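Undergrad: okay, predicted coordinates and the sequence, questions at the end:
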Amino acid sequence: MNAASPLPYVENNRFLQGVDVALVRELRERGRTISVKKASTVYRLAEANNGLYLVVSGSVRLAIPNQSGRELVLLHVNEGEWFGELACTDMLKRAQNAIAVVDSVLWHLPAPAIEQLTARHPIFWKFIAQIQSDHLRRFISYLGCLSEPTICRTIHLLVCNAQDSSRGKVVRLPQEEMAMVLGVTRQTASRCLQELERGNMIKRGYKEIWILSLESLQKKYQEASEAG
């Protein structure tokens, strides 16, 4: 699969399985590919809705800034995942910032195209609702581990952002990004990763972390959570 092509993610999307091929064809034809550099803004809080996005490669952080400029990270959207659905649903302004974590390629479906697609194919609303539901469930899961020890939150972050590849499951989040999400220093995040690596649960590489054993990570989470 060409990593810069959105077509496989559009045509084989799990939320679009079983829908009219005409809808998939229109969806494929109405979008356009854009490139964004690391730390670039895709859209900002309170901006007007400009459509739906698909991550073709890279990663995007969805976050809410506070008055001091720090961000509350809601979730990360990785390769093959969609974002921007909330404003497409209620037609209100953007509810958070969307920032590229690394150099990324996105596929953009403009707001006017969404209006036309939903008018011609009402089932497309279900597609948007499923994206929104998926994000909400992930955020609820994230909230559920906020009171857990840092090592537990590190494991949760790794598991939630693991992507399938030909060599297994891999996480492509920079360490500074992980530290920001966890609300700890880079040194603390590094110590947590070192602990997991010593236990042969993960293996760190250049700009990536490989999951060696999901079962071991889950066991470690439970043990650390019970220990408090």
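TA: Ah, there it is.
Undergrad: every contact and neighbour count from this point should use C-alpha atoms.
TA: Will do.
Undergrad: what's the neighbour count on Glu226?
TA: 10 (other CA atoms under 10 Å).
Undergrad: another structure for you, compare them:
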Amino acid sequence: MDKKEALNLFATVVGVEENYILKDLDAVSMLIAKQKGEYIFFEGDKGEDLYFILKGAVRLFKTSYDGREITLHIAEKDDIFAEIVLFLENRYPASAVALEDTLLLSINSYKLFEKISQNPAIAMKLLGAFAKRINFLAERLKQLSIEDAKERVMEYLEKNADSSNTVRLSLPKKEIATMLGVTPETFSRIIKKLKEDGILTINGKNLRIIR
């Protein structure tokens, strides 16, 4: 994918169609390739760039005081992340690592808004798109702080179940566990207990909720 295609895709996702905005985006952005396991930034790093995923997946996580990684979100193709630097004095509040080979469109947020400051309507469109993601992350942090592990696991299963109440574990259990803020061992124990309680049936990677 070349940069022109990347910019057009980003503009479509955020709902911006004006041609001059694409020119402004071109001046303040660049394509970045990251290999699986490569970090994009670390929690607490200074930075002004937000990112749009063109290909691949990125894990956003925080590190607890005892060194445990707590996954906030798995960002995938067409997702925007790190837009929160607009409001946090150029500091990334979480770390980001590529889960697979990933292609990103990196956009310098401050230079972009300098360019479009004369058009509040366009600025509001972009801010609106970013605000949705910020609200999502705020709710994610709230969830981690107030819900116990079993509730988080059940909520994950219910949200990802299909019409037959079946969930396929497409991600490794370790990634699901860290996304839910529990250890892999705790996640496995909870799944086993849910099965013993008659709440789940298990067939390989397929879990069916039967209550």
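TA: Good, I have the coordinates. Since the model is a prediction, treat every value here as computed from it, not as a measurement.
Undergrad: which SS state does the counterpart of Thr71 of structure 2 in structure 1 fall under?
TA: Aligned counterpart of Thr71 of structure 2 in structure 1: Val73 (TM-score structural alignment). Classification of Val73 of structure 1 by DSSP: H, G, I helix; E, B strand; the rest coil places it in strand.
Undergrad: quick one: Val73 of structure 1 and Gln96 touch, right?
TA: No: counting by CA atoms under 8 Å, Val73 of structure 1 stays clear of Gln96, with 9.4 Å between them.
Undergrad: those two: which is more packed in?
TA: Higher neighbour count among Val73 of structure 1 and Gln96: Gln96, with 22 against 19, using other CA under 10 Å.
Undergrad: now do the shared contacts for Val73 and Gln96 of structure 1.
TA: Common contact partners of Val73 of structure 1 and Gln96 (CA atoms under 8 Å, 6 or more residues apart in numbering): 62-64.
Undergrad: tell me how far Leu157 of structure 2 lies from Arg133 of structure 2.
TA: Distance, Leu157 of structure 2 to Arg133 of structure 2, by CA to CA, to the nearest Å: 22 Å.
Undergrad: could you do Glu38 of structure 2 as well?
TA: Applying CA to CA to Glu38 of structure 2 and Arg133 of structure 2 gives a distance of 23 Å.
Undergrad: OK, contacts around Gly168 of structure 1?
TA: By CA under 8 Å, 6+ apart, the neighbours of Gly168 of structure 1 are 210-211.
Undergrad: check Phe61 of structure 2 too.
TA: The contact partners of Phe61 of structure 2, by CA under 8 Å, 6+ apart, come to 69-73, 94-96.
Undergrad: that one maps to what in structure 1?
TA: Per TM-score structural alignment, Phe61 of structure 2 is aligned with Ala63.
Undergrad: give me the three-state assignment for that match.
TA: Classified using three-state DSSP, Ala63 of structure 1 is strand.
Undergrad: for it, which non-adjacent residue is closest in space?
TA: Val73 (4.2 Å; CA to CA, 6 or more residues apart in numbering).
Undergrad: ok, that neighbour - contacts?
TA: 61-64, 181.
Undergrad: in the one helix or strand Leu193 of structure 1 maps to, which residues are buried?
TA: Leu193 of structure 1 belongs to helix 186-198 when elements are defined using DSSP states H and E. Neighbour counts over helix 186-198 of structure 1 (16 or more other CA atoms under 10 Å) mark 186, 189-190, 192-193, 196-197 as buried.
Undergrad: now stretch 170-178 of structure 2
TA: Buried, per 16+ other CA under 10 Å, within stretch 170-178 of structure 2: 173, 175-178.
Undergrad: tell me which of those residues fall in strands.
TA: Among those, none falls in strands (DSSP state E).
Undergrad: let me know the closest of those to Ala27 of structure 2.
TA: Glu175 (36.2 Å; CA to CA).
Undergrad: now do the same for that closest one: its match in structure 1.
TA: In structure 1, Glu175 of structure 2 lands on Glu177 (TM-score structural alignment).
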